[in-house]
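S.K.: What shape does this take:
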Amino acid sequence: MIQQLYTRTKKAAIGLSAVLLLHSTTQAQNKDSLFVQAVMKEVMNNSQLQPLAQELIDGIGPRLVGTPQMQKAHDWAVAKYKDWGVTARNEKWGEWRGWERGISHIDMVHPRVKSLEGMQLAWSPSTNGKTITGETILLPLLADSVAFKQWLPSVKGRFVLLSALQPSGRPDYNLEQWGLKETVDKIRNERRTAAADWAKRIGNTGLNTRTLALALESAGAAGIVQSNWSQGFGVNKIFSASTKKIPTVDIALEDYGLLYRLTESGQKPRISVRADAKELGVVPTFNTIAEIRGTEKPEEYVMLSAHFDSWDGGTGATDNGTGTITMMEAMRILKKLYPNPKRTILVGHWGSEEQGLNGSRAFVEDHPEIVNKLQALFNQDNGTGRVVNLSGQGYLYAHDYLQRWLAPAPDSVKNRIQTSFPGTPGGGGSDHASFVAAGAPAFSLSSLSWSYGNYTWHTNRDTYDKIVWDDVQNNVLLTVILAYMASEDAQTTPREKALLPVNSNGKRGEWPAQRKATRRGGLD
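M.R.: The predicted structure follows:
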């Protein structure tokens, strides 16, 4: 009798526990559902994305590290967070060469007059308020470095054309849409031949592109002219200059081709260049950090992440203005709808990502207490598109918690996301990699392309008009849900790493090593 009573009591207790667990789970699911509904309403009816973008991307503009615009952006973000009641600060992590872009005027003045589309590259020396005029000259195919040294004096007072001639300015998709197969194959072969020829021209000098520019500068060239075509109509990559005294300018493919052909045919075109810029000495570099303090586990962290800086050919709209405003808007909504999170929610707006993840690497070095207690980090940095890929970054159990956190998201958001588990750890590319290298669970919210690689990544066409607002709103909704779920989760995310696959050489993959930040940029 006693045994039967014990058995009935034990079964009743188990049954009660199951009921209580079911009730608790149902309550949590209802709470999560109500939160998601509130977020959806806020995202759709009270979005601040366009005002944020107008102020940041149109008003402040590109955010090259070391420029006044970068500092304005940091200060603007801190003020905006404080308006929302979110604690924020600018945290110094290094120093950089200070520089400010001025107006570029590039014109062909002979054999006819034509204004050319182009601009000076980042950190290009200024012409100091003067207009420099000179003939253009091509780097010829020389036999070797001895022949190069013999030719070198001929560049004095001239602008040296330092890019290959593209046989066609039509991108591949346009060729494939309209061209006969034999036409497409012919143009592609011409491109390969032109690229190989130009590589040989540079290689035969015994120098690389950077040291070649410096040699031309030392020989008295008036300036360097290049065209870094980005495989699309009217679009070029705009990076940085190697020269220290003479201007380096990038000219659109159409106008560069004109100069090249005129020069090659012996018509001796002349161009005039005025490239205003200011050297500003040594300036401090910052990350902007904002925080919503946790209530139950304040020393554990959920982090949102997006780099703040950009190249300055355009206005940095999709690289990474859209990632920046996604994280700002997510923090605004979290503060409004989830003001007392279980864990502390941070956002990092990183400086100098474009020169090697420097801001986030510095943060990882400087804040082990946060990195070691990081529940999860979510980074967005590859354009305006909706998030369509999520990798487990090589963490063995990432599938369990990421799928759990995605569960409350609307089907229209989560069903478009392709997941890969455990995935492989990011070794670079964007700021989540800085945290992955330190063994912290950090994830890239990877976006649909929208021709990002050709048309807006580091180009002169990365501007406000390329933003796709519906997709950015989608990403805000996803980010808020992930941050909320990661904060609420009763479990701490495990950090066990999966066994990485064997590469083509038969060697087992290794976890990326943590790398130090460059804390003095352009100064050494």
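S.K.: C-alpha from now on. contacts and neighbour counts both.
M.R.: Fine.
S.K.: show me what contacts the nearest residue to residue 99 once chain neighbours are set aside?
M.R.: The shortest distance from residue 99 to any non-neighbouring residue, by Cα to Cα, 6 or more residues apart in numbering, is to residue 279 (4.7 Å). If you count contacts by Cα atoms under 8 Å, 6 or more residues apart in numbering, residue 279 has them with 97-100.
S.K.: Show me what the longest helix belonging to the chain is packed against.
M.R.: Longest helix of the chain, by residue count under DSSP state H: helix 2-45. Helix 2-45 sits against helix 322-337, helix 469-488, with contacts defined as 3 or more Cα pairs under 8 Å, 6 or more residues apart in numbering; DSSP states H and E.
S.K.: Could I get those in JSON lines, plus columns for distance to residue 391?
M.R.: Formatted as JSON lines, the helices and strands packed on helix 2-45 follow (distance: least, Cα to Cα, whole Å):
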{"stretch": "helix 322-337", "distance to residue 391": "18"}
{"stretch": "helix 469-488", "distance to residue 391": "14"}
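S.K.: For residue 299, which of the ones you listed is the nearest?
M.R.: When the helices and strands packed on helix 2-45 are compared by Cα to Cα, helix 469-488 sits nearest residue 299, at 11.7 Å.
S.K.: ok and the closest one relative to helix 2-45, angle-wise?
M.R.: Per axes from the mean of the first three to the mean of the last three Cα atoms, to 10 degrees, the angle that helix 469-488 makes with helix 2-45 is 150 degrees.
S.K.: Surely residue 82 touches residue 89?
M.R.: No. In this structure, residue 82 is not within contact of residue 89 by Cα atoms under 8 Å, at 9.5 Å.
S.K.: Which one's more surrounded, the two?
M.R.: Set residue 82 next to residue 89 and count neighbours by other Cα atoms under 10 Å: residue 89 wins out with 18 against 14.
S.K.: Excluding chain neighbours, what is closest to residue 354?
M.R.: residue 310 is the one closest to residue 354 (Cα to Cα, 6+ apart), at 6.6 Å.
S.K.: Measure how buried that neighbour is and give me the count.
M.R.: Residue 310 - counted by other Cα under 10 Å - has 28 other residues nearby.
S.K.: One more, so I can put them side by side:
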Amino acid sequence: MKKRAHFLLALLLLTGSVAQAQQPQQTQQAQVKQDPVIQNIIKQATENSQLQKLGHELMDGIGPRLVGTPQMQQAGEWAVNKYKSWGVDARIQNYGEWRGWERGVTHIDMVHPRVKSLEGMQLAWSPATPSKGVTAEVITMPEFTDSVAFQRWLPSVKGKFVMISMNQPSGRPEYNWKEFATEESFEKMKKERDAQNDAYRKKIAATGKTTRTLPVALENAGAAGVVMSNWSSGFGVNKIFSAYTKKIPTVDIALEDYGMLYRLAENGSKPRIKVVAESKHAKKPVPTFNTIAEIKGSEKPDEYVILSAHFDSWDGGTGATDNGTGTILMMEVMRILKEVYPNPKRTILVGHWGSEEQGLNGSRAFVEDNPQIVKNTQAVFNQDNGTGRVANISGQGFLHSYDYMSRWLNAVPRNITKDIQTSFPGTPGGGGSDHASFVAKDVPAFMLSSLNWSYGNYTWHTNRDTYDKIVFDDVQSNVILTAILAYMASEEPELVSRERSVMPTNPRTGEKMSWPQARPATRKGGLD
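M.R.: Sure thing, here's the model as predicted:
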């Protein structure tokens, strides 16, 4: 009986110790979540959201923001004016120049063996056609035994449109096959597709060219134009990138119409198409720039919290989820912080980077041109990959990132953080998005990585990356998260640790991984 009494007493003392240990943490959590700034952030984001208006003005009104185009310049000016209307200082910061180009009307019609308007578009920086367009036969490429055979065939392309992409065996995404096909049919399709992919790779390799140099060879041989179809493995979706030709048009045609043309050509029908492409090349390079806005710090104005999102996009769609959502997210965060936290301890700076799509050029130029800001940056919060709620945050290899990031995340409502997966200290990002430009300079820079929402197949660099794909409830959740993280980072008493963790061994090579090296920005682009 005495032993049991001693045990119960010990248990009560232990329970009391645990309770005492938990009490300060719980008290701190309660205090944080009663913080009027945090409460007002949530209220502004939910009751006075400007996201839909910003999204409409940027994506519908201005459209895609390809580097070197008038639309990119227009977007920069729009953002500066919008910030100033909120009382936030903003400016355009030039860092280089790019080949100037503007998209015009693209119209592609099959005129033989019957008439049909085709779904397609000119690729970025593609040359224009004459005003009346170009009408010519469409041909496919035969199999080549080697590059000599390819060179013998080349003269036959003169005056013709040449199809250079593989004809897909099915326009149905794999998930659609998996849902409805018999197992035997599904496996048969995959084998046929794999065989065609292998044959296509061998065909290109036999020419002695790559997918980049092949269009140039066709151009030099007198082809009327290059026709491709960069299918994105989803219904009606193609990736739209850049042309490599300088004199003849390069167009991308949707899988459905591309397949029809391909079959007609292969079966001897000699299809003909008419292409009208009214793009314009600027006579001289145009400036490339970042759009910068900031709320000046009241106690430590020379220390910074940076909000990061690239402003540019490809132009197959309107750049809505890559990275219009990241752009309007950071703009909304700045609007709210100016309203509810107008005198931050540290300067809160937002960078809308230019030419991320061509190699993180805007953010790389910023870290090169602003070493003092970089030296005194508390943290960078970057958002890029789509419209979804933030689902993953890595410590990016900073040894003590858990200490401060967990504290900052603890201030965010549980309904927002409960499904976020974190990994600390994690490994440093070497590329992929603009946080990597800062990580390479030893700045704690965190990628706020989003839920998928079929991003890879359906909106990433595609002709379907448009306003209607935005999930505004998810973006609003990210606004609250980012605004609170920025507030907490600003209020942190001291600059956080930048100590690196010990890099792990690469499982593929067996060698120790190294910290990413800073790379220079391209400051003269598209001019060769």
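S.K.: Same question for the residue in the second structure that the residue nearest to residue 354 of the first structure lines up against, what's its three-state structure.
M.R.: When the second structure is aligned by TM-score structural alignment, residue 310 of the first structure is paired with residue 313. Recorded secondary structure, residue 313 of the second structure: coil (DSSP: H, G, I helix; E, B strand; the rest coil).
S.K.: do the same with the one 4 residues further on
M.R.: Assigned by three-state DSSP, the conformation of residue 317 of the second structure is coil.
S.K.: burial of it, as a residue count?
M.R.: When neighbours are defined as other Cα under 10 Å, residue 317 of the second structure has 23 of them.
S.K.: Can you report how many residues lie near whichever residue in the second structure pairs up with residue 384 of the first structure?
M.R.: Matched to the second structure by TM-score structural alignment, residue 384 of the first structure sits across from residue 387. Close neighbours of residue 387 of the second structure, defined as other Cα under 10 Å, add up to 31.
S.K.: same thing with residue 191 of the second structure?
M.R.: 12.
S.K.: What is the aligned counterpart of it in the first structure?
M.R.: Using TM-score structural alignment, residue 191 of the second structure lines up with residue 189 in the first structure.
S.K.: Would you mind giving the residues in the first structure matched to stretch 54-71 of the second structure?
M.R.: With TM-score structural alignment applied, stretch 54-71 of the second structure matches the range 52-69 in the first structure.
S.K.: which parts of that stretch are buried?
M.R.: For stretch 52-69 of the first structure, a neighbour-count test (16 or more other Cα atoms under 10 Å) marks 52-53, 56-57, 60-69 as buried.
S.K.: same deal with stretch 466-482 of the second structure?
M.R.: Neighbour-count burial for stretch 466-482 of the second structure flags 466-467, 469-472, 474-482 (criterion: 16+ other Cα under 10 Å).
S.K.: Just name the closest of these to residue 523 of the second structure, please.
M.R.: Distances from residue 523 of the second structure to those, taken by Cα to Cα, are shortest for residue 466, at 29.0 Å.
S.K.: can you pull the contacts of whatever residue of the first structure lines up with that closest one?
M.R.: Under the alignment (TM-score structural alignment), residue 466 of the second structure maps onto residue 463 of the first structure. Shown in contact with residue 463 of the first structure (Cα under 8 Å, 6+ apart): 57, 314-318, 456.
S.K.: could the residues you listed go into JSON lines alongside distance to residue 442 of the first structure?
M.R.: Output for those, formatted as JSON lines (distance: Cα to Cα, whole Å):
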{"residue": "57", "distance to residue 442 of the first structure": "27"}
{"residue": "314", "distance to residue 442 of the first structure": "29"}
{"residue": "315", "distance to residue 442 of the first structure": "27"}
{"residue": "316", "distance to residue 442 of the first structure": "24"}
{"residue": "317", "distance to residue 442 of the first structure": "24"}
{"residue": "318", "distance to residue 442 of the first structure": "21"}
{"residue": "456", "distance to residue 442 of the first structure": "25"}
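S.K.: which one among these gets closest to residue 154 of the first structure?
M.R.: Ranked by distance to residue 154 of the first structure (Cα to Cα), these are led by residue 314 at 34.7 Å.
S.K.: which residues touch the match of stretch 54-71 of the second structure?
M.R.: Contact partners of stretch 52-69 of the first structure, identified using Cα under 8 Å, 6+ apart, comprise 70, 72-73, 95-100, 283-285, 308-317, 321-322, 325, 351-352, 463-464.
S.K.: Next one: residue 431 of the first structure from residue 70 of the first structure, what distance?
M.R.: Note on residue 431 of the first structure: its distance to residue 70 of the first structure, by Cα to Cα, to the nearest Å, is 18 Å.
S.K.: sorry, that was for residue 118 of the first structure
M.R.: Going from residue 118 of the first structure to residue 70 of the first structure by Cα to Cα gives 23 Å.
S.K.: what's the answer for residue 203 of the first structure, then?
M.R.: 37 Å.
S.K.: who's more crowded, those two?
M.R.: Using other Cα under 10 Å as the criterion, residue 203 of the first structure and residue 70 rank with residue 70 on top: 23 against 17.
S.K.: So the more buried one sits against residue 311, correct?
M.R.: No. Contact criterion Cα under 8 Å: residue 70 of the first structure and residue 311 do not qualify, at 10.7 Å.
S.K.: Can you show me the helices along the stretch 201-350 of the first structure?
M.R.: For the stretch 201-350 of the first structure, the helices defined by DSSP state H, counting those that start in this stretch occupy 209-218, 253-264, 322-337.
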